[in-house]
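> only the shape, not the letters, is given here:
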């Protein structure tokens, strides 16, 4: 199963290290593969350094693709975390 979630970064500091860490921790709770896509580049969302390497600024459009047996639960948890972080 595959699930996709798209959003625009509203945080004035963009997707910084603290947020990257919290997203990676949330994704790591699931067995599915999590990828973050930005500006034609794709990284493993479970990798904090990979996420930081994208240098995602405010107003960037991102997509997250989750593939695996627990994709639905994973995307739901990640969507909730993004809302909690006001990303």
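In hand now; what should we look at? Note that this is a predicted model, so its numbers are computed, not measured. Numbering: from 1, shown residues only.
> going forward, measure contacts and count neighbours with C-alpha atoms only.
Noted.
> next one: stretch 53-66 to chain centre, how far?
7 Å (C-alpha atoms, centre = their mean, to the nearest Å).
> what do you get for stretch 47-58?
Relative to its parent chain, stretch 47-58 has a centroid offset of 10 Å by C-alpha atoms, centre = their mean.
> what about versus this one:
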């Protein structure tokens, strides 16, 4: 299992467009992937789950991946978070 923590730096927080991109990016992978925010954990492959967290700027999220392609999945997450200007590790 791999886990990584990010601080959200985007003024809009983790709103619909980047949340949708994250979900779309991780969905093809077979590993289980979760997002933890304020003691709530959701499946990162679920747009409704991610949006229900209401992550805002300055807050920290933890993403965990567990499965055969977890390293590739986490590399994709990191790439997307940085490219979209969403957060920093």
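Sure thing, it's come through. Quick caveat: nothing in here was measured; it's all calculated off a predicted structure.
> okay, now residue 22 of the first structure: neighbour count?
A count of neighbours around residue 22 of the first structure, defined by other C-alpha atoms under 10 Å, yields 17.
> OK, contacts around the residue located most distally from the centre of the second structure?
In the second structure, the residue that sits farthest from the middle, by C-alpha atoms, centre = their mean, is residue 68; the gap is 18.3 Å. By C-alpha atoms under 8 Å, 6 or more residues apart in numbering, the contact list for residue 68 of the second structure reads 30-31.
> that one: what secondary structure?
At residue 68 of the second structure the chain is in coil, as set by DSSP: H, G, I helix; E, B strand; the rest coil.
> how far away is it from residue 49 of the second structure?
Going from residue 68 of the second structure to residue 49 of the second structure by C-alpha to C-alpha, to the nearest Å gives 23 Å.
> which parts of stretch 43-57 of the second structure are buried?
The neighbour-count check on stretch 43-57 of the second structure (16 or more other C-alpha atoms under 10 Å) flags 43-47, 49-51, 53, 55-56 as buried.
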